[in-house]
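[1] Test case, fold it:
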Amino acid sequence: MSTIQVHDKFFIPYLSEEKIIEKVKQLAERINSDYKDKRPLFISILNGSFMFSADLFKFLTIESEICFIKLASYKGTKSSGQVITAIGLDTDIHGRDIIILEDIIDTGKTLSQFLPQVFNQQPASLKIAVLLHKPEATVHPVDIDYTCFSIPNKFVLGYGLDYNGLGRNLSQLYQLKEE
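    Got it, this is the predicted structure:
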């Protein structure tokens, strides 16, 4: 694991693929236990959560379904402050047990703007599972039910997360190198 360059920025190794998979597997075990007699619908928020969602599903033993939506608020290494819905929720969630899968929650703005849309459809229950949470950056508090990692307020890349479109394919997480 060494320093990598993506566009004009340098990144250093932060979390190995093994550590990530270990935490995702532990999360799946908790969800398997919590939902053993239910069939939840997972809502995976694209683009960043695709690897997290895929790996989580490999370890789920319960009956479950998944759908994907696209929300975005990032440009470069900073939140744009605007939440864009590119692909909306087209699955009926009324009366369903819902688990939202998100790659990272930092300011909380994206989910705080999306959650009212979900609640308006009256799900039976709603939980949030996140790979990464940046508590220091949270401006719009969101109740997170399942967290793999709490991390400092530094930009990260890899395992589905990108910097201007690149780096999503990296199997581990990298952190922006301090200049």
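[2] For the rest of this, base every contact and every neighbour count on C-alpha atoms.
    Noted.
[3] Need the contact partners of the strand or helix carrying residue 45.
    Applying DSSP states H and E as the criterion places residue 45 in strand 41-46. With C-alpha atoms under 8 Å, 6 or more residues apart in numbering as the test, strand 41-46 has contacts from 50, 53, 64-71, 93, 96-103.
[4] and if you look at stretch 146-159?
    Stretch 146-159 has contacts (C-alpha under 8 Å, 6+ apart) with 11, 20, 23-24, 27, 48, 51-52, 77, 106, 127-137, 163, 167-176.
[5] One more sequence to fold, the one below, so I can look at both together:
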Amino acid sequence: MADTKHRALHHAASHPDLEEVLFTEDEIKQRVHALAGEIKQVYGPGEFTLVSLINGAVMFTADLMREIDNPVRLDCIRVKSYGTGTRSEGTPQVVASLTLDVANRDVLIIDDILDTGKTLALVCDLACKLKPASLRTCVLLDKKARREVRFEADFVGFEIPNKFVVGYGLDFAERYRNLPCIGVLKKELQTAPAP
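    Here you go, the predicted structure:
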């Protein structure tokens, strides 16, 4: 019990703008390592193409790649959905698409968070039209309470409650991406700051 109390205090002290820390840097590292193992079991030793949804999945993708010794290719897609708010804004839009040819190749799409499901559904639909040999998805966080379309990721790091989280690539108005942990942003800070 004392250890749990100490841990909670340690978590809260990580950053003054966080209400609580859901996952520490060490917990994220351990889960990313385990996820890489799950991915390698599916793909075996073969080559596959990683497609990272930026900016949010940059840190997660980089750490995951370092845990995988398969030959991998990397491409990125930029999708706009949040803007400066805390809720997804209507229909996501692809701002920058793939540059690599993924036809007849195994493709793994990587995102930071799966909430409404709209963004990943859009990106998977786009990728399917390019006729990959296989298409799977990997997300660091799964917020099932926010789902608006039927979508489940093939690989999931952590399931989280319906709270607005930042850190480890996740942002609020382009801030907090650099935090090494993932935490809940204090409610009073969940309003768009001046540009």
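[6] Report the TM-score for the pair.
    With the length set by TM-score structural alignment, normalised by the length of structure 1, the two chains reach a TM-score of 0.92; 175 aligned residues with a C-alpha RMSD of 1.4 Å.
[7] Got a ChimeraX select line for the buried ones in the contacts of strand 41-46 of structure 1?
    Selection of the buried residues among these in ChimeraX, burial being defined by 16 or more other C-alpha atoms under 10 Å:
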select :50,53,66,68,70,71,93,96,97,98,99,100,101,102,103
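[8] corresponding residue for residue 172 of structure 1 in structure 2?
    Matched across to structure 2, residue 172 of structure 1 falls on residue 181, judged by TM-score structural alignment.
[9] Could you do residue 73 of structure 1 as well?
    Using TM-score structural alignment, residue 73 of structure 1 lines up with residue 81 in structure 2.
[10] same thing with residue 60 of structure 1?
    Residue 60 of structure 1 maps onto residue 68 in structure 2, by TM-score structural alignment.
[11] got it, and residue 112 of structure 1?
    Aligned partner of residue 112 of structure 1 by TM-score structural alignment: residue 121.
[12] And residue 93 of structure 1, by the same measure?
    Using TM-score structural alignment as the criterion, residue 93 of structure 1 maps onto residue 102 of structure 2.
[13] Would you double-check that its match falls in a helix?
    No: with DSSP: H, G, I helix; E, B strand; the rest coil as the criterion, residue 102 of structure 2 is coil rather than part of a helix.
[14] hang on, the earlier thing: go ahead and confirm the match of residue 60 of structure 1 touches residue 36.
    Yes: counting by C-alpha atoms under 8 Å, residue 36 is a contact partner of residue 68 of structure 2 at 6.0 Å.
[15] ok, residue 95 of structure 1 - contacts?
    Contacts of residue 95 of structure 1 (C-alpha under 8 Å, 6+ apart): 122, 123, 124, 125.
[16] Spatially, which pair of these is furthest apart? Let me know, please.
    Farthest apart among the contacts of residue 95 of structure 1 by C-alpha to C-alpha are 122 and 125. That separation is 8.3 Å.
[17] For residue 14 of structure 1, which three-state class applies?
    Under the three-state scheme (three-state DSSP), residue 14 of structure 1 adopts strand.
[18] In space, what's closest to it - neighbours in sequence excluded?
    residue 174 (4.7 Å; C-alpha to C-alpha, 6 or more residues apart in numbering).
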